[in-house]
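1. Take this sequence and fold it.
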Amino acid sequence: MFLVDSHCHLDGLDYQDLHRDIDDVLAKAEARDVKFMLAVATTLPGYRAMTDLIGSRPQVAFSCGVHPLNIDDGYDFEELRRLAADPRVVAMGETGLDYFYQKESEQLKLQQDSFRHHIRVGRELNKPVIVHTRDARQDTLDILREEQAGDCGGVLHCFTEDKAAAEVLLDLGFYISFSGIVTFRNAEQLREAARYVPLDRLLIETDSPYLAPVPHRGKENQPAYVRDVAEYLAVLKGVSLETLAAATTANFSRLFHIENSLLS
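-> Below you'll find the predicted structure:
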């Protein structure tokens, strides 16, 4: 069996007390059939530090982008494009909109401009966008449409919206990724959406070190725990774990243009 963690922050794990090094994290994941992962950046300096930390490993691909809550000081759009052109980078992001903490119109405009720029670079480089949204559903969907994000494709990561939002995203050609939140006791609306999303548009992730799934809730998350998300979703959708693993791995390969030889 082959599982993929489609969204994790390997540079954010606890290498002091929980893990010896990157190889230790990868070995723990491999022991639970999690054999590939996408390491996601949230700032440009963070992207450079993350790639230095991880180096070239066949089990890890990279994204390059600036999280919407990390753009207060701005960043060099041309540097984003240059870094994202690296062949090791398979996606733009994570990008998107987050209105939970920021309410001022100038802050929201900065987020929207950055989101649009990520999509435009993604279309230019033919690299899909990894989208974060919080308290910004309509603006997120509007910008995806206006910028023709379907041309490069993408995924709404750590999905926390409802079935109606999932339907719109699917119509845009997007994939939808579920994290450990789907296992939480109060997440019935999310489970309804997960039942609705077809297997051929589904991804799984940890978003580690955040949002550890049941039964690890309260601990630091790690890529190995994507198996718990997969097991939960398999039961929810009435399929075998092997079927869900095969489908989500194939979806990951298709969306991010990863060669099948790396995912088998």
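2. CA only for contacts and neighbour counts going forward, please
-> Will do.
3. just checking, next helix/strand downstream of the longest strand belonging to the chain?
-> Ranked by residue count and defined by DSSP state E, the top strand of the chain is strand 89-98. Downstream of strand 89-98, the next assigned helix or strand under DSSP states H and E is helix 105-125.
4. In that next one, which residues are buried?
-> 108, 110-112, 114-123, 125 (16 or more other CA atoms under 10 Å).
5. Packing partners of that helix?
-> strand 89-98, strand 129-134, helix 137-146 (3 or more CA pairs under 8 Å, 6 or more residues apart in numbering; DSSP states H and E).
6. related to what we said a few turns ago, tell me which other helices or strands the longest strand of the chain touches.
-> By 3+ CA pairs under 8 Å, 6+ apart, strand 89-98 packs against strand 60-64, helix 105-125, strand 129-134, helix 137-146.
7. from the buried residues of helix 105-125, which is closest to residue 132?
-> Residue 132 lies nearest to residue 115 out of the buried residues of helix 105-125, by CA to CA, at 9.8 Å.
8. quick one: that closest one and residue 96, what's the gap?
-> 5 Å (CA to CA, to the nearest Å).
9. so what sits against both of those two?
-> residue 68 (CA atoms under 8 Å, 6 or more residues apart in numbering).
10. ranking the helices and strands packed on helix 105-125 by burial, who's on top?
-> Among the helices and strands packed on helix 105-125, strand 89-98 has the highest mean neighbour count (mean count of other CA atoms under 10 Å), at a mean of 26.
11. another one to check against the first:
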Amino acid sequence: MIDTHCHLTFPGLFEQVDAVLARARGAGVDRMISVATTPDDAKRAAALAVDEAGVFATVGVHPHYAGEWADRDALVEAMLAVAGLKGVVAWGEMGLDYHYDEPTAEVQRQVFAWQLEVVREHGGALPVVIHNREATDDVLAMIREAGLAGERFVFHCFTGSRAELEAVLAIGAMVSFTGIVTFNSARDLAAASDVVPLERLMVETDSPYLTPEPYRKVRPNEPRYVREVARFLAKRRGMSEAEFVKVVDGNAERFFGLRG
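-> Below you'll find the model as predicted:
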């Protein structure tokens, strides 16, 4: 099985990464995409991808780190320096996060716009991992303004409303769910997940965060628990876990260009 979004380079996982990978593989999770939040983080993820079979990396600037970039050329250079490395399968994560006041929305939008320019001008066929929190309208508007096909994007850790989900689906994007969808407090989100076409659906852990039920109190979250997200969504759709995993793994293989 594939965990399409985790952070193997983050504290809680990186210092025990060999054990984390062993536990994941023992649970049948044989492929993991370690998503970067900065170009330096991307270098660490890419190095891990070289050393470990079944580990892949991305390169991008998370909106929380947008304030560290005031020079477009420096950002472009830093991203391109990593994008061509072995094991890098996507841009991101990038996007907007309006939950906090800093960095300001203006700064976030500027850095997101620069990254979308990189994707358009240098991106090749690599897909894009989107971080979106309380900013759906602006994220979608900026994707449209960049002239990029919606099919290239996955909205990771989706937690928005049914209306927001329908807007994301309308541009052709993929949608990925984390352990949040398994929480008793997220019943509306679980219900919304039912409307995502099966061929547009992926699952992830976003570990070391968001451990799914029934392991919600376990810290840190790990890629091995992505099976619980799959199991939960499969049950909602009346599918066997094996049948569901086959489909969502196929989606991830196709979207990220992973080996089968």
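12. What's the TM-score once they're superposed?
-> After superposition, the two chains reach a TM-score (TM-score structural alignment, normalised by the length of the second structure) of 0.90; 253 aligned residues with a CA RMSD of 1.9 Å.
13. can the helices and strands packed on helix 105-125 of the first structure go into a markdown table with extra columns for distance to residue 246 of the first structure?
-> Output for those, formatted as a markdown table (distance: least, CA to CA, whole Å):
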| stretch | distance to residue 246 of the first structure |
| --- | --- |
| strand 89-98 | 20 |
| strand 129-134 | 21 |
| helix 137-146 | 28 |
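14. so which of these gets nearest residue 47 of the first structure?
-> When those are compared by CA to CA, strand 89-98 sits nearest residue 47 of the first structure, at 10.2 Å.
15. how big is the offset of that closest one relative to the second structure?
-> Compared with the second structure after fitting, strand 89-98 of the first structure has a mean deviation of 0.6 Å; criterion: mean CA distance after the TM-score superposition for the first structure.
16. picking up where we left off before, closest to residue 217 of the first structure out of the helices and strands packed on helix 105-125 of the first structure?
-> The nearest among these, by CA to CA, is strand 129-134 at 21.3 Å.
17. got the contact list for stretch 214-221 of the first structure?
-> 13, 180, 183-184, 206-213, 228.
18. Strands of the first structure, residue ranges please.
-> Ranges of strands in the first structure, per DSSP E, are 3-8, 34-39, 60-64, 89-98, 129-134, 154-156, 175-178, 202-204.
19. Make TSV out of these and add distance to residue 196 of the first structure.
-> Below are these laid out as TSV (distance: least, CA to CA, whole Å):
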stretch	distance to residue 196 of the first structure
strand 3-8	20
strand 34-39	25
strand 60-64	28
strand 89-98	23
strand 129-134	20
strand 154-156	15
strand 175-178	11
strand 202-204	10
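20. And these: which comes nearest residue 27 of the first structure?
-> Of the strands of the first structure, the one closest to residue 27 of the first structure (CA to CA) turns out to be strand 34-39, at 9.0 Å.
21. what range in the second structure does that closest one sit on?
-> Under TM-score structural alignment, strand 34-39 of the first structure corresponds to residues 29-34 of the second structure.
22. what comes into contact with that stretch?
-> Contacts for stretch 29-34 of the second structure (CA under 8 Å, 6+ apart): 1-9, 24, 45, 53-58, 223-224, 226-227.
23. What of stretch 157-169 of the first structure?
-> 7, 130-132, 137, 141, 156, 175-179, 181, 189-190, 192-194, 196-197, 205, 207.
24. which parts of that stretch are buried?
-> Those would be 157-163, 165-166, 169, for stretch 157-169 of the first structure by 16+ other CA under 10 Å.
25. Which ones among the residues you listed lie within helices?
-> Under the assignment DSSP state H, these contribute 163, 165-166, 169 to helices.
26. now those as TSV including distance to residue 37 of the first structure?
-> What follows is these, written out as TSV (distance: CA to CA, whole Å):
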residue	distance to residue 37 of the first structure
163	27
165	26
166	24
169	23
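27. For residue 90 of the first structure, state which of those is nearest.
-> Set against residue 90 of the first structure, the nearest of these by CA to CA is residue 169 (20.5 Å).
28. Residue in the first structure paired with residue 108 of the second structure?
-> Under the alignment (TM-score structural alignment), residue 108 of the second structure pairs with residue 111 of the first structure.
29. Now for its match: which residues touch it?
-> Residue 111 of the first structure touches 68-69, 71, 96-98, counting by CA under 8 Å, 6+ apart.
30. One more pass at 6 Å, please.
-> Residue 111 of the first structure is in contact with 68, 97, counting by CA atoms under 6 Å, 6 or more residues apart in numbering.
31. Distance of it relative to residue 64 of the first structure?
-> Distance, residue 111 of the first structure to residue 64 of the first structure, by CA to CA: 16 Å.
32. picking that back up, could I get the helices and strands packed on strand 89-98 of the first structure as a markdown table with distance to residue 249 of the first structure?
-> Output for these, formatted as a markdown table (distance: least, CA to CA, whole Å):
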| stretch | distance to residue 249 of the first structure |
| --- | --- |
| strand 60-64 | 14 |
| helix 105-125 | 22 |
| strand 129-134 | 17 |
| helix 137-146 | 25 |
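33. what's the closest of those to residue 22 of the first structure?
-> Once these are compared by CA to CA, strand 60-64 is nearest, at 10.5 Å.
34. In the second structure, which residue range corresponds to that closest one?
-> With TM-score structural alignment as the criterion, strand 60-64 of the first structure aligns to 55-59.
35. Now the matching stretch on the first structure. Mean distance?
-> Mean deviation for stretch 55-59 of the second structure: 0.6 Å (mean CA distance after the TM-score superposition for the first structure).
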